[in-house]
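>>> My questions concern the predicted model and sequence given below.
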Amino acid sequence: MRYSSFGIKRVIFGRLESGEDLLKSLITVAEKEGVQSGIVSLIGALTRFRLGFFDMESGEYEVIENEGLYELSSCVGNISWMDGKPIVHIHMVVSDEESIYGGHVLEGCIVGPTVEFSIIELDRTVYKKYFGDVKLNLLDL
């Protein structure tokens, strides 16, 4: 186990609008606001989702995607840095009248009609680095 303790620097509240790409928009907020690291939480609705499930053998994500109206019931994760860019790593659960889906958020999740978000910015920068044994970029704590 590896962990570290941080203080809270500030909280950013916001709302994404219909048609925005959820992941790209959060990366834009992190860049514009200079968020060094943080905790992310979101709720709302999507008209399209793209989720990944990591395959340990191939080191690739298997992708599931659907279009329609989906309730974004839970979406949590973090912001860290790698190669001079913010990395927004979030997982979400979405549902419609018949099914529930969950997984790693990929680009292509489209907001509709809205998504509300909060970012709790931490007082120090957290970095990610590649760990070849698991074929993933992980927090470097």
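Here it is on my side, so go on.

>>> Every contact and neighbour count from this point should use C-alpha atoms.
Fine.

>>> Centre of the chain to stretch 112-120, how far?
Taking C-alpha atoms, centre = their mean, to the nearest Å, one finds stretch 112-120 lying 11 Å from the centre of the chain it belongs to.

>>> Next up, the contacts around the one residue sitting closest to the centre of the chain.
The centroid of the chain falls nearest to residue 90 when counting by C-alpha atoms, centre = their mean (2.6 Å). By C-alpha atoms under 8 Å, 6 or more residues apart in numbering, the contact set of residue 90 is 40, 75-78, 104-105.

>>> and here's the other structure:
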Amino acid sequence: MGVLLSQQAAAQSSNPAARYSKTPMGYLIVLRQGDQVVEELEKFAAAEKIPSASIQGQGFVKVEFGYWNAKTKKFDPKTFEGELSGLTGSIAWKDGKPSIHAHGVVAGADFVAYAGHILKAQVGTGSLEIFVNVNDKKLERFVDPAIEANVLSVDGSKK
């Protein structure tokens, strides 16, 4: 990992303990117990005007995963609480607002792991560390009518 720069800024958060720090590759975000993960990432991306980014992280969460049901065009949700051993995803923009697409793997005390699309997550006991690798190109998401789901456009087109 790169050396963290000394520049730190308070995240725009309802929880003053939430914070982020600039790094050579982007940012390190440390969220605290009770923070809403997706909402904090959206606030951060808007405040820092992040054009697009990849994210990865780990920590403790209560998470609602979704499994995309192609027939119903909806997520089938299920909630888990435990150690988030892997968070991966992207930050892009949709309709002028930050759009977070994240997946995760969480395990409980029994070491059984579950994974899925993160619909929502709240930091549990402890913290959640998220590394943000910023890209210089602004990326947009759009709803692909053929599959009725959000899709990332890498060239600005909606196809």
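Everything's here; your move. None of the values given here were measured: they were computed from a predicted structure.

>>> returning to that earlier point: now flag whichever of the contacts of residue 90 of structure 1 is closest to residue 126 of structure 1.
Checking these against residue 126 of structure 1 with C-alpha to C-alpha, the nearest one is residue 78 at 9.7 Å.

>>> aligned partner of the closest one in structure 2?
Aligned counterpart of residue 78 of structure 1 in structure 2: residue 90 (TM-score structural alignment).

>>> what's the closest non-adjacent residue to that match?
residue 54 (4.3 Å; C-alpha to C-alpha, 6 or more residues apart in numbering).

>>> same deal with residue 79 of structure 2?
residue 64 (4.2 Å).

>>> Translate that neighbour into the numbering of structure 1.
Taking TM-score structural alignment, residue 64 of structure 2 has residue 50 as its aligned residue in structure 1.

>>> After the helix or strand containing that match, heading C-terminal, what element do we hit next?
Element membership for residue 50 of structure 1 (DSSP states H and E) is strand 38-55. Downstream of strand 38-55 of structure 1, the next assigned helix or strand under DSSP H and E is strand 60-82.

>>> Check which helices and strands that following strand sits against.
strand 38-55, strand 85-95, strand 128-131 (3 or more C-alpha pairs under 8 Å, 6 or more residues apart in numbering; DSSP states H and E).

>>> can we see that at 6 Å?
Applying 3 or more C-alpha pairs under 6 Å, 6 or more residues apart in numbering; DSSP states H and E, we find strand 60-82 of structure 1 packed against strand 38-55, strand 85-95.
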